[in-house]
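Undergrad: Turn this into a structure:
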Amino acid sequence: MEMHNGNLYWPTTESEQIVLQKPIKKERYDVLVIGAGMSGTLTAYTLYKDGVDFAVIDQGKVGAGSTAANTGLIQYSNDIMLHELAEQIGEEDAVRFYKLCAEAVDALDEVAGTVDAKDVYIRRDSLCFASSEADVSKLKREYEMLTKHGLAAEWLDREALQDRYPFDKPAGLITNGDAEVNPLTLSRQVVRYLSTQNVPIFEETDVTEVVADGDDWLVLTPAGTFKAGHVIFATGYRPAPLLDTHRIELNRSYAIATNPVPDFDEWEGQALIWETKRPYLYLRTTVDGRIIAGGLDEEKAETPHSEALIQKRAERLRQEVEALFPMYDLTVEYAWVALFGESIDQLPFIGEHPDRPNLYYLLGYGGNGTVYSMLGSKILSELVRGIDNPDARIVRLNRTR
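TA: This next block holds a predicted model:
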C-alpha cells in the first residue's frame, strides 16, 4: 500500500541520516512495538521513560510512512466538535477526551524539549472560522461548550475577526495551547534520543506472521522470530494485523508547501487555521516562512500517480490560501497526496484486542493522529504494566456507538 505520492516537503528539512547500529536480538522482550513512525516512536519514548523492557521493529526506515506526509498541525480540538462528541458519547466522556488531547499537546512539548526538538515544536493558537452564515450557531455552541468546561477559547464575531485577519468570514473561534511541528524531525529526534539510550530498534524488519505461544506472542520476520509478552501495533494507517477493520475508512487528502513569504504581519500569531465545512481547508506556517495547506479530501483508498491531478489539486489549494491572504504572492513548491484513516465515530482505536490477550493497538485515526499517538502511548504503557487506566474505555477497540 502506497501511503503517499508526490513531492514531500518534510524530507527536505532532514539532511542528516539516522544510522542505527543493528542491536542483538534478545530471546524475549516484555513488549514489542511494531512500527517506528510517529505513533511507534512516541510509544517507545513513553515505554522507555516508564522503565519497560521493549524493542521496536519497522518494515522500513523510521519516518518513511505517513509521518513524512503529516502536515503537522497539533490541536486538542478534533474533527468532531466537542458538543457533537457529547451528543455521541455523553458530555462527561467527551469532555474527558478533549482534556486528554489538551494534555497530550503539553506532553508533546515536553518530549520535544527532551529530544532537542523545541525548534520544530512551536506553540500556537488555532482559529476555526465559520465557512458560512449557517455554521455560526454551531461554532458558537462549540465556544460555549469549551468555555463551560474550562478549555480556553475566544469568540470573534464578523467585525472582530476582520479587525484581526484580512478575510471576511461570519465568525471565528480561537482556541489556545495548540502547536505546529515538523513531524518528521520530531519523530527522528525521538529515535536519535532512544538510540543514545541503547533502546533496540530494528529497521527493515517486516512482520510476516504473529502467532500465540502460550501467554506470549511470536512475531515472525525474515530477520528471525521475536518473542514478547505483549505486542503493540503502532502501524499508522496500514492494515492492523488480526483486527477487524470494518469500522475504519481510508481516504486521501492533498497538501502543499508554498514558497517562503517575506513576513506574516497580517497573520496574527501565525495561528493554525481551519474551518467548519467538511471537508475543510487547513493551513499553518513553517519556521522557514512557508505556508502549508491541505484539504480537498476524497473518499478513495489509494494515492493517485497522476502528477497532473496532484498539481491540479495543489493549484486549488493555493487559490484558497490566496483568497484568505491576497497580499501573499504564492507559488506551489511542494505538492503531495496522502492516505489517512478515519473511524466511523471519529475517535482513535487504542487498547487491548478484545479477544486476543496481550495484543494492543495504537491506531490514531482522524485528523489528530500525533495527539492521539501521545495520549495513546500513555494509556498503553499503563496497560502493559498491569495498571488500570480509567480513560482506556473511551477509545477501546470493542466500543459500540
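Undergrad: CA only for contacts and neighbour counts going forward, please
TA: OK.
Undergrad: For stretch 377-389, buried residues please.
TA: By neighbour count on 16 or more other Cα atoms under 10 Å, the buried set for stretch 377-389 is 377-384.
Undergrad: So what's the residue count around G51?
TA: Neighbourhood size, G51 [other Cα atoms under 10 Å]: 10.
Undergrad: List the ones among the buried residues of stretch 377-389 that fall in helices.
TA: 377-384 (DSSP state H).
Undergrad: my guess is L272 contacts I122, does it?
TA: No. Assessed by Cα atoms under 8 Å, L272 is found out of contact with I122, at 11.0 Å.
Undergrad: show me what contacts R393?
TA: By Cα atoms under 8 Å, 6 or more residues apart in numbering, the contact set of R393 is R399.
Undergrad: swap in L127?
TA: By Cα under 8 Å, 6+ apart, L127 lies in contact with 172-175, 271-274.
Undergrad: Also this sequence, please, to line up against the first:
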Amino acid sequence: MENSFWILNNESEDYSALDKSIDAEYLIVGAGLTGLHTAYLLSDISSNIVIVDANKVGSGSSGRNTGKVTSSHGLIYDYISQKYGDKSSKLYYEANEEGLRLIKDIVQKYNIDCNFETVPNYIFTTEDEGLEEIKKEYKSCERLGIPYEYLNNIEGFPIKIKGALKLDNQAQFDSKKYMNKLAQIICEKGVSIYENTPVLGLDTDKNEYIAKVNGDNEIKAKTVIIASSNPWHDSLGLYFSKEQAYRSYLTLSKLNKPIAKGMYINVEKPSKTIRVYHENDRDYLVCGGFDHKTGKCDDECKIFGSIVEFAKNNFKIGMLEYRWSTQDYITTDNIPYIGHINNNTNNLYIATGFCKWGITTSAVAAIIFKDLITNGECKYKEVFNPSRTGSYLNMKYLKENSIVAYDYIKGKLKKGHTDCQVEKDEGKVVIINGDKYGAYRDKDGKLYVVDITCTHLGCELKFNSFEKSWDCPCHGSRFSYDGSILNGPALKPLKLLGMGDNDIDPDLV
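TA: The predicted structure is shown next:
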C-alpha cells in the first residue's frame, strides 16, 4: 500500500505493542485524529487512558487526507435543514466550528509546527445544474446565519466557474505532523499508546469490557471508545448496513504558478478536491478526489491518470511526485454516527461514517464523548446520534442494501480463471479444485494464493490493481495480497491456500 506524502515525510515515535494484559478506565481503539483528540480531552478527568492501534499513530485515513480543517462540508446545510430541520443544520455547523477551534487552540497552545494556515474554503461548480444547487445552499445558509459568501468568480483561480460559495476563517495543515506532536502531548499527560495492537474482539463481564488483543492478552476497561473509522464491533447497531465504504485518491506535484490562497472542492461528479501545500519555499498542488465505492473499480491505477490530466489542464505543475489513496465511510444520511453505540449501552461509544470530513469531525467526536461521559448530555448529541431513525428509514438505505445483496450473490456466481498462470505484479481470481481463490504474484515472482471470501460477512473480494489488495464491495473490508487485514470491519485475516476456509466473524453482538 502506497503511503501518503504526509506519512512518508514525517517520522514519528515508535510506541511498543502491548505484550501483557492490563486494566484501564478508558480504552480508545484507534490512534488517529479521533482517538488522539478524545484522549486529549479525557486526560483532564482521568490518568488511566489507553489507546491501541492495529498499526501506527496516524497511519490510517487520518494520515492520508487533504489536511482541510473546515466546516464547509460540501452542500450539506440545505440537505440537513430539509431532512432534520434548521436547528439540526445550525448545530451541525456550530459543532464543526467548535471542532475547528479546538484544533486551532491545540496548535497555538503547544506551538505545534504543522503548517497550520488560516485560509478560506470554496465550493465551486462549472455546470449550470451545479449552480442551482449552490444558490439553494446559499439561501439556506443565509437563513441559518452561516456566513457563506456567494461568488460569480474566484480571482486568481484558473478554473472557469459558474459560481461558488466561500467560507472564511477555515484552515489547512499537515495532519501527520499535528498527530505526531499531539501523541507526545497526551503521553506527557499520562495517556498510554500501544501500536501494532489490533483488537480481535470485544466481550463484557459484569460492568467491564474485555478487549482481546495480541496473543492471549486482554484489556479490561470500564469505558470503550471505538475511534477506528470502521465499526469492527457492531453491538447490533447494524453499522455495516448504514454506511458505505468509498475509496478516493490524492496526488502531490510541484506548483509552478501560484493560485488564489484557499481550499477548493467542486459540486459535480467526479469529485475534485484541491489545495496548496507550502514547504521549504516551494508550493505543491494537492489534487484528487475521483471517489468510488470500495471494490467497485475495474482499474484503480487509471484514476491517477485522470487526476493528473485534470491538474495539468488547469494548473502549472511539475511532475507527479506522490500519489496515494484513502478510505472513508459514508452514512446513508451524510451525517456521522457519534455517541453511544446503541440506546441500551452506556459505556460503549463509537465514531464512524465521517463522510470524508473527518478532521473537524474527529474533534467534534471528542467533544461529544467528553460531554456524554462527564455530564450525560451534549447539545450536539441528537444531531449525531448513531441510533437516529432518519439515517436508515429512507429509500437510500434500502437501495444500498439491495446493492449489497446483489454484490453478494454476484460474487458467489462469478467465475474465475481456470488458467492459473499469473504474471508478475498481476492479481486475479482463479479456480482451484472447483473453488475460487485470489492469486497475486509479486515483482520478485513469489505467488500468494488466498481464500477471497471476506471474513466479515462472507462477500467475495475483488482485486485492487493500485494497492495490490483484495477489497470487499459489500462493507469495505480490505486485505493485503498475503491475507493480512488493511481495513475493517473484518477482524480475521484471509487464509492462504491449504489452510482451510476463512473464518467468518462479523462480531455483531
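Undergrad: one step back: neighbour count for L272 and I122 of structure 1, which is higher?
TA: Legend: neighbour count by other Cα under 10 Å for L272 of structure 1 and I122, higher for L272 (25 against 17).
Undergrad: To which residue of structure 2 is that one aligned?
TA: Correspondence of L272 of structure 1 to structure 2, assessed by TM-score structural alignment: M263.
Undergrad: what's the longest helix in structure 2?
TA: Per DSSP H, structure 2 has its longest helix at helix 86-109.
Undergrad: Okay, the counterpart of S72 of structure 2 in structure 1 and E320 of structure 1: tell me how far apart.
TA: Mapped onto structure 1 by TM-score structural alignment, S72 of structure 2 lines up with S77. From S77 of structure 1 across to E320 of structure 1, the span is 22 Å (Cα to Cα, to the nearest Å).
Undergrad: Comparing the two, which residue is more hemmed in?
TA: Each of S77 of structure 1 and E320 has its neighbours counted (other Cα under 10 Å); S77 has more, 21 against 15.
Undergrad: Pull the number of nearby residues for the residue nearest to that one when sequence neighbours are not counted.
TA: Excluding the flanking residues, the one nearest S77 of structure 1 by Cα to Cα, 6 or more residues apart in numbering is Y98, at 6.8 Å. Using other Cα under 10 Å, Y98 of structure 1 is surrounded by 20 other residues.
Undergrad: quick one: Y98 of structure 1 from F129 of structure 1, how far?
TA: 19 Å.
Undergrad: Also I350 of structure 1?
TA: In terms of Cα to Cα, I350 of structure 1 sits 31 Å off from F129 of structure 1.
Undergrad: Same check on G386 of structure 1?
TA: 44 Å.
Undergrad: what's the answer for A160 of structure 1, then?
TA: A160 of structure 1 is 12 Å from F129 of structure 1, by Cα to Cα.
Undergrad: now do C101 of structure 1
TA: 21 Å.
Undergrad: ditto for I248 of structure 1
TA: I248 of structure 1 is 28 Å from F129 of structure 1, by Cα to Cα.
Undergrad: and those two? which has more neighbours close in?
TA: Counted by other Cα under 10 Å, I248 of structure 1 and F129 do not tie: F129 has more neighbours, with 25 against 18.
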